[in-house]
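Participant: Here is my input; please provide its structure:
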Amino acid sequence: MIKIAMIEDDLELAEVLCQYLKQFHIEVTNFEEPFLALCDLKIHKYDLIILDLTLPGMDGLDVCKKIVDDFDIPIIISSARSDITDKVTALKLGADDYLPKPYDPRELEVRIKTILRRFNHSKIEDEDKTSKNFLLDEEKREITKNKNYLKLTAAEYEILSLLIKRESFIVSREDIFENSDILNQDYENSGSLAVIINRIRNKIEDNPKEPKYLQTIRGMGYKFLQ
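Facilitator: Take a look at the predicted model:
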């Protein structure tokens, strides 16, 4: 489990991000007050910091400098400040990335894992080298089963990669269409999603009629298990 400390005084946003990242095995502890976060960092170990710049009691840039000076931990700035000076200053202070609000939580998840891979983070390496049957390589847009590459169409890859990333969680039909660059309303109206799901099952299941990995949750969507 990846552990992240988030310093964010927008509690509604913090809750959304915490719940979203949880499905990717990322545990987030949010601190509304920067002083509380700095105290906690002396006690508990985190893999990464997500830091807002507009905070009560202490400016986010000062918090960034304090973290860089006192701790060896990567920092992603998450801020609504539009002044380029703030971005430049944060990066010069030692922040590893700057994500302007508003942003899609999917982008945050990707940036987190990209930064941790760059730091040769053991938890990311362990996650990528697990004994799971299926492994997803987003950079190469490839999926393997038992180290054998699956021959997938673009639509099949999009759907299966989404389900793998949200392993053990139910993914609705609407969510699949929303997260797809290929699928569109024509697919939805024609029922082709079910056809694509069946094609995927024929390629990954030992018995497609009794799916073990890609399960249909009636009335809710699909779930991927391994």
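
Participant: Please make it C-alpha for all contacts and neighbour counts, starting now.
Facilitator: OK.

Participant: Enumerate the positions of stretch 77-86 that are buried.
Facilitator: Across stretch 77-86, burial judged by 16 or more other C-alpha atoms under 10 Å covers Ile77, Ser78, Ser79, Asp86.

Participant: out of those residues, who's nearest Glu109?
Facilitator: Distance to Glu109, by C-alpha to C-alpha, is smallest for Ser78 among the buried residues of stretch 77-86, at 12.5 Å.

Participant: For my notes, confirm the closest one occurs in a strand.
Facilitator: Yes. Read with DSSP: H, G, I helix; E, B strand; the rest coil, Ser78 is one of the residues of a strand.

Participant: Another sequence for comparison is provided below:
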Amino acid sequence: MPWKVLIADDDPNVREIVRLYFRQQLIELIEAPDGVSALAMLAELKPDIVILDVMMPGLDGFETCREITKRYDVPVIMLTAKNDEFDRVLGLELGADDYMTKPFSPRELVARIKAIFRRMQKGQPSIEVDAPSHYEFDDLVIHVTRREVIANSTKIDLRPKEFELLAFFAKSPGSVFKREQLLEQVWGYDFLGDMRTVDVHIKKLREKLSHCHNVCIHTVWGVGYKFEVEACT
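Facilitator: Prediction:
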């Protein structure tokens, strides 16, 4: 079965370029001219990943992303014509897994999609086969095989990339990782993404783990991040 990708973009030229390149890569493409159509197609056709243009008439990419992340557990890549950090950060904070700035290379887009599919594997855990089935840090339990996180006996809802980031940190408490390493190990590509992608996901993960008193993700200035246990002062 080929991968199934939904793209929502009101520019037919962009959709045609993507369609032709995807055809060479044996990726099935579903095309939507706007956000409303994309939501309808998402419910009916159940794509594996969604690509959203930010600037669309009616329901724009941000609102479409907000609706998708509320209803579905599917990776989202945002496309923006603006080289504006605010747009990029907003898309990530709404739940997008990645973003690209127009004009973009179809080859790079496919590389990012392939990276997401490699990590996602249809909902299977994106870790080594011989890794533990769970990690337990007092009031925080990470169930790897079930992709669940329990904090203070309460289940925490994490986006796929947030879970994979936390599971990666949990393998090596106290170790410091550069942003480049996190992009490569968690996102699955070697510095194709923007460092801000990592920063925003770290911010969201910290917010969701804020009531866990014995674990935290520290910033190591000038280097990167580290996951620490019982060092959260």
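
Participant: picking that back up, out of the buried residues of stretch 77-86 of the first structure, which is nearest to Tyr157 of the first structure?
Facilitator: For the buried residues of stretch 77-86 of the first structure, the closest approach to Tyr157 of the first structure (C-alpha to C-alpha) belongs to Ser78, at 30.5 Å.

Participant: That closest one and Ile112 of the first structure: what is the separation?
Facilitator: 12 Å (C-alpha to C-alpha, to the nearest Å).

Participant: contacting residues around the most centrally placed residue in the second structure?
Facilitator: When C-alpha atoms, centre = their mean is applied to the second structure, the residue found nearest the centroid is Asp97 (2.4 Å). Applying C-alpha atoms under 8 Å, 6 or more residues apart in numbering to Asp97 of the second structure gives the contacts Pro75, Val76, Ile77, Lys161.

Participant: Please list which of the residues you listed are also found as contacts in the first structure.
Facilitator: Contacts from the contacts of Asp97 of the second structure that recur in the first structure, judged by both residues aligned by TM-score structural alignment, their matches' C-alpha atoms under 8 Å, are Pro75, Val76, Ile77.

Participant: Could you report the neighbour count for the second one?
Facilitator: When neighbours are defined as other C-alpha atoms under 10 Å, Val76 of the second structure has 25 of them.

Participant: you'd agree it is up against Val50?
Facilitator: Yes. Contact status for Val76 of the second structure versus Val50: in contact at 4.8 Å, counting by C-alpha atoms under 8 Å.

Participant: Which residue, neighbours along the chain excluded, lies closest to the residue nearest to the centre of the second structure?
Facilitator: Ranked by C-alpha to C-alpha, 6 or more residues apart in numbering and with sequence neighbours excluded, the top spatial neighbour of Asp97 of the second structure is Val76, at 5.4 Å.

Participant: Report the contact partners of that neighbour.
Facilitator: Val76 of the second structure is in contact with Ile49, Val50, Ile51, Leu52, Cys65, Gly95, Ala96, Asp97, Asp98, counting by C-alpha under 8 Å, 6+ apart.

Participant: Kindly recompute the last result at 10 Å.
Facilitator: 6-7, 48-52, 65, 68-69, 91-92, 95-99, 113, 116 (C-alpha atoms under 10 Å, 6 or more residues apart in numbering).

Participant: sorry, back to before: what's the most distant pair in the buried residues of stretch 77-86 of the first structure?
Facilitator: Across the buried residues of stretch 77-86 of the first structure, no pair lies farther apart than Ser78 and Asp86, at 11.4 Å, counting by C-alpha to C-alpha.

Participant: shared neighbours, those two?
Facilitator: Leu53, Gly60, Tyr98.

Participant: Among those residues, which ones are in helices?
Facilitator: Of those, the ones assigned to helices by DSSP state H are Gly60.

Participant: Tell me the one among the shared contacts of Ser78 and Asp86 of the first structure nearest to Pro34 of the first structure.
Facilitator: For those, the nearest to Pro34 of the first structure is Gly60 (8.2 Å; C-alpha to C-alpha).

Participant: my guess is that closest one meets Asp52, correct?
Facilitator: Yes. At 6.1 Å, Gly60 of the first structure and Asp52 qualify as touching, with contact defined as C-alpha atoms under 10 Å.

Participant: And those two? Which one has more around it.
Facilitator: A direct count of neighbours by other C-alpha under 10 Å for Gly60 of the first structure and Asp52 places Asp52 higher, at 28 against 23.

Participant: Helices of the first structure, start to end?
Facilitator: 11-22, 34-41, 60-70, 84-93, 105-118, 122-128, 154-165, 173-178, 185-190, 192-204.

Participant: So which bits of the fifth one are buried?
Facilitator: Neighbour-count burial for helix 105-118 of the first structure flags Leu108, Arg111, Ile112, Lys113, Ile115, Leu116 (criterion: 16+ other C-alpha under 10 Å).

Participant: Val215 of the second structure and Leu140 touch, don't they?
Facilitator: Yes. If you go by C-alpha under 10 Å, Val215 of the second structure and Leu140 touch, sitting 7.7 Å apart.

Participant: follow-up on the earlier one: may I ask which two of the buried residues of helix 105-118 of the first structure are separated the most?
Facilitator: Leu108 and Leu116, at 12.3 Å, using C-alpha to C-alpha across these.

Participant: burial count for Lys155 of the second structure?
Facilitator: Counted with other C-alpha under 10 Å, Lys155 of the second structure comes out at 12.

Participant: which residues in the first structure does the helix or strand hosting it match up with?
Facilitator: Here Lys155 of the second structure sits within strand 154-156, counting by DSSP states H and E. The aligned range for strand 154-156 of the second structure in the first structure is empty, by TM-score structural alignment.

Participant: Give me the packing partners of that strand, helices and strands only.
Facilitator: Taking 3 or more C-alpha pairs under 10 Å, 6 or more residues apart in numbering; DSSP states H and E as contact, the helices and strands that strand 154-156 of the second structure lies on are strand 140-143, strand 148-151.

Participant: Just give me how far the last one sits from the chain centre.
Facilitator: Which is strand 148-151 of the second structure. Averaged C-alpha coordinates place strand 148-151 of the second structure at 19 Å from its chain's average position (C-alpha atoms, centre = their mean, to the nearest Å).
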